[in-house]
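# Got a predicted structure here, sequence first:
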Amino acid sequence: MPTLRVWGAGAVAGIVLIAAPVAVRSLDTDRGSQVSPVGARPASPADPIAAAQARLREVPDDAEALAALGGAYVERARVTGDASLYDRAGRALDRAPALSGPGTPTRVTALVASAALANARHDFAAGKESAVRAIEADPYHAPAYGALADAATQLGDTKGATEAIQRMLDLRPSVAAFTRASYDLELRGDVDGARTALDRALDGAFTRDEVAYCRLWQGELARRYGDPAGALGSYEAGLRTAPGDPALRAGRAAALADLGRVDEALAEYDRVTASAPIAQYLTHYGESAERAGRADLAREQFRLVAAQFAVQEAQGATDDVARAVFEADHGDPAEAVRRAEAERARRRSVHTADALAWALYRAGRADAALPYAVEATAGGWRDPDVLAHAAAIRAAASVDAGKAADAGNAGGTAGAGPTGTSAASGTSGGAR
């Protein structure tokens, strides 16, 4: 299996970090989509959408402007949670290839943007296809390997993801490459290596957006692995660079909640969700409110989460992994199982394994959940939520096995009843 060589940010030869052999895991961010697979925000004009639109008013068939507009819409949708922008991106990107010659830089740019759009909509097979076409047109185009890595990670192709990231690092050891390398290392359990890769990303960050992005992921890594104070410092450092950034503000709110500064956390969540009503942020807001005993406030956030999922689906951006986990914790476990099984049929990754395991457990089927929980953690993934899911499932499955054995020893006169347990594990309010 391949190893990942993470080059130091100024290194030209010789200085490498050799990672352990590849296993599996994933961020979403998100949770598969809690946060999108790691990539860097590109350096761009203050308003790349306006710039592209202005160019298209002058030259309606400018392929380069159409490709830039499509990519900018995808990025804006990621930041704001406005799923309607995906349709606009698609219309621009559908036109761009026909207006550019085969193998031209503009065609490659359009294909990479199309891959990013497909990945954002969680159509990872289409994302992989567009990325491969871009690479076939230009084998030296580093961003195409980033789009390929994102798709491969979510499709469960760990080897393919690592190889794509390595190629990206070899071509251009940029912020985008190092942040993806960090995620790849984290998925296989090398958290120290993930931190090192993010440090090197920050060393090579020059634009405001790049610095803020690195600070965001440093904060996410610190918070998920037990350092909320360090996470808060990273988020606030990012906000000094990019005041008002919704992802950094949501991270700050989560870190404040983890530190027990609940009132501050709820106030921050209230502000950030007013401008960026993203399902992930609303879920965290509701969970923090729930822990604070604010049941009415929590229910309102969970209602808004369901509405956001409906809007996303109407725009073709289905996220059944995030929806399954949300339904398992805060909605209908049967619906959670249906969603998780549907996504599992499309892609076999650690994300879908964890989501299906948790949905089955919450539906009272711990025995059926156990193989998926084992799969989710077998490659080294150490995300605390995923480990907590696995621990709860193993405990419940052991109890059920004991009950079944007792019933058998009693001559089979008493049925073991339905397998599993519907008890909450206590992790539903965790840092997800």
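Perfect, I can see it now. Numbers count the residues shown, from 1 in each chain.
# Only C-alpha atoms from now on, for both contacts and neighbour counts.
OK.
# Make sure Ala279 is actually in contact with Phe309.
Yes. At 7.0 Å, Ala279 counts as touching Phe309 under the criterion of Cα atoms under 8 Å.
# of those two, who's got more company?
Neighbour totals were compared for Ala279 and Phe309, and Ala279 leads with 25 against 20 (other Cα atoms under 10 Å).
# Quick check: Pro277 touching Gly81?
Yes. With contact defined as Cα under 8 Å, Pro277 and Gly81 form a contacting pair (6.5 Å).
# So for stretch 57-69, first residue to last residue, what's the gap.
End-to-end distance of stretch 57-69 (Cα to Cα, to the nearest Å): 12 Å.
# and the closest residue to Leu297 other than its chain neighbours, how many neighbours does it have?
Closest residue to Leu297 apart from its sequence neighbours, by Cα to Cα, 6 or more residues apart in numbering: Ala289 at 6.2 Å. A count of nearby residues for Ala289, using other Cα under 10 Å, gives 24.
# ok, structure two:
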Amino acid sequence: MEKVSRFRRRLLVGSLVGCLALGGGALMCLSGDGPAGRAPVAAPGAQAGSAVRAGTPAALADLAELVDERESRVRAHPQDARSWAVLGAAYLEQGRRTADVAALYPKAERALRTSLKARPRNNADALDGLAALANARRDFPAALAWGEAARKAAPKRWTTYAQLIDAYTGLGDYKKARKALDRLTALHSGPVVRARAAGVYWDQGRREDAQAALADAAAAASSPAEQAAWLERGGELAWERGERENALRHFQEAVRLDPDMRAAQAGQGRALAALGRTTEALSAYRTALAEQPSPQYALELGELYESLGLAQAARVQYDLLRTLVREEAAGGVD
């Protein structure tokens, strides 16, 4: 029974019928149409460049185009500090999206440090990027140090406060995280700020406020990849609240908008397993893990196999888990 219950402890109970429930009793019905009245979409490389500079998600294909463009740029102009910083941020986002952190996180660090070498003073672009990289590696003291250096270099640069929120949260200093959020909201507004606010509300136990902020962020997103990311986070929050069907709808819509959103595919696997749809759950997990070999997905798939009595299949996933953890450690991840 213990083998079965260990996985089932992850499967919270709950359901909600109809549209996605938001804070305050509002509803957001998911349809096949994007937000009305959007401006024309920019070229992929330009769109991804704007996204990584603002710390918002970008589509993998757009990221690849941005990387190619910036690699060509720095080869021709090796002292272009801004291009090196954008390239480093793009490598970091690629690493997050693909789980190839052993290769891409060190490349991101080299690019960001090259940017600092090219412009040692007042280079908030590179300092911001190094703070984001340290947060991704879960090195929160380093993230705080880089973030504070970026803040001193450019006190009104709003993206820095997003990195400080993550660093303070990682260090367990929620009071300072809230102060950083207050500064962020005073400097900027928009979907990414609402999503950051949702994270702070979530940590404070203000689940309805977090849900409403994420719904607002998804509704105002400027690209399908960004909208999918905020919907995926909304699915995680619905899952934590025990709303299995609601979580599944969030994850499904996120995958529809961005088929490369592997976190949402793994979320589908989690919700489907909780709903007893194990064949579909296994398929969702396998797809997510094949395209984004994350230790978390390997662990959850292994536990699902174990709960189904498939001990050998579970051991394969646990062996993979150990390998993936070693690879992430090689990329500097704690």
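All right, it came through fine. Since we're looking at a predicted model, the values are computed, not measured.
# TM-score, when you put one on top of the other?
Superposed pair, TM-score by TM-score structural alignment, normalised by the length of structure 2: 0.79. Supporting alignment: 278 aligned residues with a Cα RMSD of 1.7 Å.
# about what we covered before: surely the residue nearest to Leu297 of structure 1 and Ala295 touch.
Yes. Counting by Cα under 8 Å, Ala295 is a contact partner of Ala289 of structure 1 at 6.8 Å.
# Please, which helix or strand holds the counterpart of the residue nearest to Leu297 of structure 1 in structure 2?
The equivalent of Ala289 of structure 1 in structure 2 is Tyr305 (alignment by TM-score structural alignment). Assessed by DSSP states H and E, Tyr305 of structure 2 sits inside helix 295-307.
# packing partners for that helix?
Applying 3 or more Cα pairs under 8 Å, 6 or more residues apart in numbering; DSSP states H and E, we find helix 295-307 of structure 2 packed against helix 2-8, helix 262-274, helix 278-291, helix 311-330.
# Please repeat the previous calculation with a cut-off of 6 Å.
Helices and strands touching helix 295-307 of structure 2, as assessed by 3 or more Cα pairs under 6 Å, 6 or more residues apart in numbering; DSSP states H and E, comprise helix 2-8, helix 311-330.
# Structure 2: which residue goes with Glu313 of structure 1?
Using TM-score structural alignment, the equivalent of Glu313 of structure 1 in structure 2 is Ala329.
# mind listing what the spatially closest residue to its match that is not a sequence neighbour touches?
Distances taken as Cα to Cα, 6+ apart put Ala102 closest to Ala329 of structure 2, at 7.6 Å, once the chain neighbours are dropped. When contacts are counted by Cα atoms under 6 Å, 6 or more residues apart in numbering, Ala102 of structure 2 touches 327-328, 330-331.
# what does Ala177 of structure 1 align to in structure 2?
Using TM-score structural alignment, the equivalent of Ala177 of structure 1 in structure 2 is Val193.
# got it, and Glu264 of structure 1?
Residue pairing (TM-score structural alignment): Glu264 of structure 1 is matched to Glu280 of structure 2.
# thinking again about what came up before, next, the mean deviation of the helix holding Tyr305 of structure 2 compared to structure 1.
For helix 295-307 of structure 2, the mean distance to aligned residues of structure 1 following superposition is 1.1 Å (mean Cα distance after the TM-score superposition for structure 1).
# and that helix with helix 311-330, angle?
Interaxial angle, helix 295-307 of structure 2 versus helix 311-330 (axes from the mean of the first three to the mean of the last three Cα atoms, to 10 degrees): 170 degrees.
# Buried by neighbour count: which residues of helix 295-307 of structure 2 qualify?
Using 16 or more other Cα atoms under 10 Å as the test for burial, helix 295-307 of structure 2 gives 295, 297-307.
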